[in-house]
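1. My questions concern the predicted model and sequence given below.
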Amino acid sequence: MNAIFGWSVLALVFLDELLAMAAFGTWGWDRDPRWLLVWLLPLAAMTVWFLLASPKAPYGGRLVRPLTKVLVFTLASAALWDAGHEGWAVALLVFSVVVNALAQLPGIRVLVEVPG
């Protein structure tokens, strides 16, 4: 597999993760207390991601990591939908499925495998 393609897919996966965090912030912006939720929800999602879904997640595993990813992206899309951005919610969900499926290709997975 072409390394440029692989790293491009991984860059899109990272963009997808950032978009999910922004979706949580968008939902928080429409709720009270706005000043708290707009940064607290993305921070909570980032913490869950770090602990359970990132490549070096201390509590991730063969089952926990993919389940956490599905949960985070589904909740991020639901947050956008609930905030009144239905089109963006669908776009985020479709984008998430596509780039994360591409990231599972063997030629791309090998780029981020953590030894040990």
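-> Sure, I can see it.

2. C-alpha only now, for contacts and for neighbours.
-> OK.

3. So for the lengthiest helix in the chain, what gets flagged as buried?
-> Looking across the chain with DSSP state H, the single longest helix is helix 3-29. Residues 6, 9-10, 12-13, 16-17, 19-29 are the ones in helix 3-29 that count as buried (16 or more other CA atoms under 10 Å).

4. what's the answer for stretch 42-54, then?
-> Pro42, Ala45, Met46, Val48, Trp49, Phe50, Leu51, Leu52, Ala53, Ser54.

5. same check, this time on stretch 105-112
-> Those would be Ile108, for stretch 105-112 by 16+ other CA under 10 Å.

6. Let me see the residues that make contact with that stretch.
-> The contact list for stretch 105-112 (CA atoms under 8 Å, 6 or more residues apart in numbering) reads Met1, Ala3, Gly6, Trp7, Val9, Leu10, Pro55, Leu102, Ala103.

7. Try it again at 6 Å.
-> Contact with stretch 105-112 is made by Met1, Gly6, as judged by CA atoms under 6 Å, 6 or more residues apart in numbering.

8. quick one: it to chain centroid distance?
-> How far stretch 105-112 lies from its chain's middle: 18 Å, per CA atoms, centre = their mean, to the nearest Å.

9. structure B:
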Amino acid sequence: MICAVAIFGWTVLALVFVDELLAVAAFGVWGWDNDPRWLLVWALPAVAMAAWFFFASPKAAYGGAVVRPVAKVIVFGLACLALADAGHGGWAVSLLVFSVVVNALALLPSIRVLADG
């Protein structure tokens, strides 16, 4: 039988992944509202994914104890600003709150063990 703590932990980790996808989508939304649309709608999410890959992901080549959290704050912060600038202020606030909550939960020791394993 699977422990309730493990179920909660894996649920939080899945929500962290959803949060990352939402941040990338937010950059696409902003790109859609600005010119040149055809370039920004693809380029901004690609840049966000590259930044995440190199600096914020669990196995980031250039991540570390300081760089990883700073990169996460920058990516999620800019994603929220992008949504707000695109005219979706409510969604921007929702993304910000969701990001803070799930990433804070992911720092719990019982969940970090799952992510590191």
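-> Nice, thanks for sending it over. The structure presented is a predicted model; accordingly, all values stated were derived computationally and were not measured.

10. Report the TM-score for the pair.
-> Comparison of the two superposed chains (TM-score structural alignment, normalised by the length of structure 1) gives a TM-score of 0.96, and 114 aligned residues with a CA RMSD of 0.9 Å.

11. ok so, going back, next helix or strand past the longest helix of structure 1?
-> As assigned by DSSP states H and E, the chain's next helix or strand after helix 3-29 of structure 1 is helix 34-48.

12. quick one: the longest helix of structure 1 to structure 2 mean distance?
-> Superposed on structure 2, helix 3-29 of structure 1 shows a mean distance to its aligned partners of 0.2 Å (mean CA distance after the TM-score superposition for structure 1).

13. and what of stretch 71-81 of structure 1?
-> Taken over the aligned residues, the distance from stretch 71-81 of structure 1 to structure 2 averages 0.3 Å (mean CA distance after the TM-score superposition for structure 1).

14. List of residues touching that stretch?
-> Here stretch 71-81 of structure 1 makes contact (CA under 6 Å, 6+ apart) with Ala20, Ala23, Phe24, Trp27, Ala89, Leu93.

15. Map the second one onto structure 2.
-> This means Ala23 of structure 1. In structure 2, the residue matched to Ala23 of structure 1 (TM-score structural alignment) is Ala26.

16. any idea how far Val13 of structure 1 is from Ala78 of structure 1?
-> 19 Å (CA to CA, to the nearest Å).

17. Tell me the secondary structure at Gly87 of structure 2.
-> Here Gly87 of structure 2 is coil, with the state taken from DSSP: H, G, I helix; E, B strand; the rest coil.

18. per the alignment, it corresponds to what in structure 1?
-> Under TM-score structural alignment, Gly87 of structure 2 pairs with Gly84 in structure 1.

19. so who does the aligned residue in structure 2 for Leu67 of structure 1 touch?
-> Aligned by TM-score structural alignment, Leu67 of structure 1 pairs with Val70 of structure 2. Counting by CA under 6 Å, 6+ apart, Val70 of structure 2 touches no other residue.

20. State the helix or strand in which Val70 of structure 2 lies.
-> helix 67-85.

21. Flag every buried residue along the following helix or strand past that helix.
-> Counting by DSSP H and E, the element after helix 67-85 of structure 2 in chain order, helix or strand, is helix 89-105. Buried positions in helix 89-105 of structure 2, judged by neighbour count with 16+ other CA under 10 Å: Ala92, Leu95, Leu96, Ser99, Val102, Asn103, Leu105.

22. returning to that earlier point: output the contacting helices and strands for the longest helix of structure 1.
-> Applying 3 or more CA pairs under 6 Å, 6 or more residues apart in numbering; DSSP states H and E, one finds that helix 3-29 of structure 1 makes contact with helix 34-48, helix 64-82.
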